[in-house]
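> Output the structure for:
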Amino acid sequence: MSGGDWAGMGWDWADHEGIRARLDAGADPEAWSGGRPLHTAALRGSPEVVAEIAGRVADVDALEEGRTALWEAVESRRVEHARALVAAGADPWLPQLGGWSPGRLALAGPTPDLFERPEGEAGLTEAERLAAEEAAQLVGALGEFYYDGMGVACVAGIDADEAVRRLEGGEVEAEFLEDLLDAPYDFEMDESLLIVGVTTVLGGCVVVQPWGYGPQMPGVMKRLTVGTRGYGVYANPKSGNQGCIVRDGVVEGWDLHPGGGTDVGQTSEEVLMGYLYSLKPMAYACAWAGLRPADAQAFTGRPDRWVKLPDRDYWEE
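So this is what the prediction gives:
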C-alpha cells in the first residue's frame, strides 16, 4: 500500500483496517479511479468500511450516475450496508432513477421493512405490488442454474407446436442429437446453431439452445413473434448477457442488458424491472414476455421438442 491515495486499490473493499489506514494517510474519501469510494464500498465492501467512509464524506447522499450509495446498497440487497448508510445520515426517500427512492424501491424487494416509511411518503401502487409478487414467484420458480453460453427466446401467446410451425422446424436424427447434446462444441457452428429445443410454458413458449445464440437471431425472433411479442437473450460468455425485443416481427430493441439492474434514463417501470430481476436475465426475459414457467425445466431439462431449423441466413431474414 502506498501513502495517502488509492494506488493499487482493486475491487476488494472489505478490509476495514487497510482502508482506514489509507484514509488516515490522506486518501480522498470523495474519489478514486473507479468512482466514488462510498458507492464502491456500498457494493463491494463491508458494513464497517461503509460506515468509515460515510463518516468522512461531505455528503453521504452524493450522486454518482444518478444514484446514491444507499441506492447501490438497496439494489445489491446489502441490508447491513444500507443500515450503516442510514445511520450516517443517508436519506432513504430521496427520489432518484425513474422517480424511485431507495426506500420505495426496497418496498418491492425481499426486505420491505428495511426503512421506516414516514407519514405521507408514497408506498407501492397496486400494479407495482403485483409486479413485485410475481417477480418473487418467478425468480423462486426458476431458481439458480448455469446459463453461460445459452441462447433463449421467450415468446408470448404461442405453444411449442405453433413455434415449430412458424420456424418450419424439422425432426432431428436421434443419433445426431445424442452426439450433439453430449459434446455440442465439437460440431461446426453452422450446424449446431440450427438445432433448438422448444417447450410450452404458462403464457407461451421458451425456445432454447444451451450452446449458442440461435434462438435470439433476428430471423428466428421475427418468425416467432408474428402477432405477438418476444424477448431474446444470449448469455455471451465473453461480453455478458445480450437481449433483444421483437414485436410482431419487428425488432424494437437490440443489444439490451437483461438482468443488468437499473440505469440512468430508464422509465419508472424499467427501473422496477431492473431491480426485481437484477442478475436474473432468464427470469427477466420470461417476465417481459408474460411467461410464468413453474420451474426451470424449459431451460435446463429435456424440451417438449428438439427441432432442426431450415438452412437460411437468420441474420438477414
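> switch to C-alpha atoms for all contacts and neighbour counts from now on
Will do.
> contacting residues around the closest residue to residue 99 other than its chain neighbours?
Distance criterion Cα to Cα, 6 or more residues apart in numbering; nearest residue to residue 99, sequence neighbours excluded, is residue 268 at 6.5 Å. Residues near residue 268 by Cα atoms under 8 Å, 6 or more residues apart in numbering: 97-100.
> for residue 258, same thing?
Under the criterion of Cα under 8 Å, 6+ apart, the contact list for residue 258 reads 233, 241-243, 274, 279-282, 284-285.
> Tell me how far it lies from residue 288.
10 Å (Cα to Cα, to the nearest Å).
> for residue 51, same thing?
To residue 288, residue 51 is 38 Å away according to Cα to Cα.
> Neighbour count for the two, which is higher?
Taking neighbours as other Cα atoms under 10 Å, residue 51 and residue 288 compare with residue 51 leading, 22 against 18.
> Just after the helix or strand that contains that one, pick out the following helix or strand.
Under the criterion of DSSP states H and E, residue 51 resides in helix 47-54. Sequence-wise, the next helix or strand downstream of helix 47-54 (DSSP H and E) is helix 69-75.
> Give me the contact list for the helix holding residue 51.
Around helix 47-54, the neighbours that count as contacts under Cα under 8 Å, 6+ apart are 13-16, 19-20, 29, 37-38, 41-42, 60, 80-81, 84-85, 88.
> Show me what the helix ranked longest in the chain is packed against.
In the chain, assigned by DSSP state H, the helix with the most residues is helix 126-142. Where contact means 3 or more Cα pairs under 8 Å, 6 or more residues apart in numbering; DSSP states H and E, helix 126-142 is packed against helix 268-276, helix 281-289.
> Following up with a second sequence; could you model it the same way so I can compare the two?
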Amino acid sequence: MAPIGASDWSGITYDSWTNLHAIRARLDAGADPDAGVFPFGCPLHEAAEHGSPEVVAELARRVTDVDALHEGRTALWTAVFHHRPDNARALVAAGADPWRPMMNGWSPGRLSLATPTPDLFAPRDGEAGLTDAEQAAVAASRQLIDTVECFDDDGYSVACVAGVTAAEAARRLGAVPADDVDIEEVMEDMWSEEYDGLIGITDVPGGCVVVQPWGYRAADPHVLRPLSAGTVCYSLFANPKSGNQGIVIRDGETVGWDTHPGGGSVSQDDSAEEILRACLYQGAAVAYCYAGAGLLPSDARSLTEEAGTWVTLPDEE
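As a prediction, this is how the structure comes out:
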C-alpha cells in the first residue's frame, strides 16, 4: 500500500478497505471519495464488498451521494449481494435506500430476502417479495450446495446437461462402456494419460451429469456441443493454475465462455434469474452448474467413482 498520507487511491488493495486509519488518512489528505479506484470501482462500492463497517461508514459520510450507481447498482446493493449485512446496516444508517429499484427488479431490499439475512431491512408496504419460484430457488440452493460441493482439490471437470439421460448422453458422444476398467484403481492413479478419455455419466433428476475427476474433458467444447443438442449444458473445469473456468453451451452454440461460476459477478444486463442464481451460489461453482441446468440430485454420487456408468470417449480426429 502507498504511504498512508497519499492524496489519491494509488496502492490500494482488497485488504485496504478494512483499515479505517489508512482510509481516513487518505481522505483527509485529499483522496476523492467519489472517484474510481484503479483497478477497482467506486470506493464506497469496494468497501461495501471487501471492507469493514467502520470504513463503509467513513466513506458514506464523505461521498456526494450514498446511493450513487456504479454499473447499475448502489453500494448497498453490493453489500447485500455479497452477503455483507454489517456493511449494509452501516449504509442504511447513512441514508441508503433499500428499496430503490435496480438490477432487473432486484432492489437491495428484495435481494436481501434471498440471502441468509432476510430480515435485514424493515419491510415497506407495497414492495414485492419473492415469488413462489424464487422462494423455491432459495430453498433448493441450500440443499444443493450441501449435496454437491464435495471436491477438495482442483483439476476436475463437470458438465450438467438438462433433460438428457445418461444413456442418451453416451450415444451422443459415441462413447463405449469402460467395463474392463477398475475405477477404484483409476482414482488412485488419476493423472495417467491412459485415462484421458474416461468419463463418468450419471442420471439425476432433471437430466444427467458428466464428470472427469482428474481432467478437463467434461468441459471440453467437443464434448459439450453434441451433449447440448436441443438443450443446455453448464460446465466447468477447475483449472489448478487459473481457477474455475465455466462454459455454457445451448443447442451447440456457446453462450458463455470462460465464465467464473460461483464467482459472484453479475452485469446489469443479466436476467433476474441469473442475478438470483449468482447471489445464491457464490463460492459454490459446482452447485451453480447443477442449478443452471435445473438438476436436483439427492446425493453426490454423480461426482464420485460411484457415477452411474463409466465410458470411454472416441479418439479425437
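> corresponding residue for residue 290 of the second structure in the first structure?
If you follow residue 290 of the second structure across to the first structure using TM-score structural alignment, you land on residue 286.
> Next: residue 84 of the second structure.
In the first structure, residue 84 of the second structure lands on residue 78 (TM-score structural alignment).
> ok, which stretches of the first structure are strands?
Along the first structure, the stretches classed as strands by DSSP state E are 151-156, 195-201, 204-209, 229-236, 240-247, 250-256, 305-308.
> Centre of the chain to the second one, how far?
On the basis of Cα atoms, centre = their mean, to the nearest Å, the separation between the geometric centre of strand 195-201 of the first structure and that of its chain is 22 Å.
> try the fourth one
Here the centre of mass of C-alpha atoms in strand 229-236 of the first structure, compared against the chain's by Cα atoms, centre = their mean, lies 12 Å away.
> what does it correspond to over in the second structure?
Matched against the second structure by TM-score structural alignment, strand 229-236 of the first structure falls on residues 232-239.
> quick one: that stretch to the first structure mean distance?
Stretch 232-239 of the second structure, aligned to the first structure and superposed, deviates on average by 2.3 Å (mean Cα distance after the TM-score superposition for the first structure).
> what sits up against that stretch?
With contacts defined as Cα under 8 Å, 6+ apart, stretch 232-239 of the second structure is touched by 154-162, 215-216, 218-219, 224, 227, 244-251, 261, 285-286, 289-290, 292-293.
> Also stretch 304-317 of the first structure?
In contact with stretch 304-317 of the first structure (Cα under 8 Å, 6+ apart) are residues 160, 164, 167-172, 194-200, 217-220.
> In ChimeraX, how would I select just the buried ones from those residues?
Filtering the contacts of stretch 304-317 of the first structure down to the buried ones (16 or more other Cα atoms under 10 Å) takes a single ChimeraX command:
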select :160,164,167,169,172,194,195,196,197,198,199,200,217,218,219,220
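> So what does residue 276 of the second structure match up with in the first structure?
Under the alignment (TM-score structural alignment), residue 276 of the second structure pairs with residue 272 in the first structure.
> Its match: how many residues sit nearby?
By other Cα under 10 Å, 23 other residues sit near residue 272 of the first structure.
> Can you verify my assumption that it contacts residue 106?
No: assessed by Cα atoms under 8 Å, residue 272 of the first structure is found out of contact with residue 106, at 10.3 Å.
> List the residues that contact the most centrally placed residue in the second structure.
In the second structure, the residue lying closest to the centroid (Cα atoms, centre = their mean) is residue 262, at 1.8 Å. Contact analysis of residue 262 of the second structure by Cα under 8 Å, 6+ apart lists 278, 281-286, 288.
> Now restrict those residues to buried residues only.
Members of these classed as buried by 16+ other Cα under 10 Å are 278, 281-286, 288.
> got those residues as JSON lines, with distance to residue 299 of the second structure columns?
Shown next, in JSON lines, are those (distance: Cα to Cα, whole Å):
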{"residue": "278", "distance to residue 299 of the second structure": "22"}
{"residue": "281", "distance to residue 299 of the second structure": "18"}
{"residue": "282", "distance to residue 299 of the second structure": "20"}
{"residue": "283", "distance to residue 299 of the second structure": "19"}
{"residue": "284", "distance to residue 299 of the second structure": "16"}
{"residue": "285", "distance to residue 299 of the second structure": "17"}
{"residue": "286", "distance to residue 299 of the second structure": "13"}
{"residue": "288", "distance to residue 299 of the second structure": "15"}
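> Tell me the residue in the first structure aligned with residue 27 of the second structure.
Using TM-score structural alignment, the equivalent of residue 27 of the second structure in the first structure is residue 23.
> Then residue 217 of the second structure?
Taking TM-score structural alignment, the alignment pairs residue 217 of the second structure with residue 214 from the first structure.
> if we can go back for a sec, residue 142 of the first structure: which of the helices and strands packed on helix 126-142 of the first structure is closest?
Comparison of those against residue 142 of the first structure by Cα to Cα identifies helix 281-289 as nearest, at 7.1 Å.
> Give me the helices and strands touching the closest one, please.
Based on contacts counted as 3+ Cα pairs under 8 Å, 6+ apart, the elements that helix 281-289 of the first structure packs against are helix 126-142, strand 151-156, strand 229-236.
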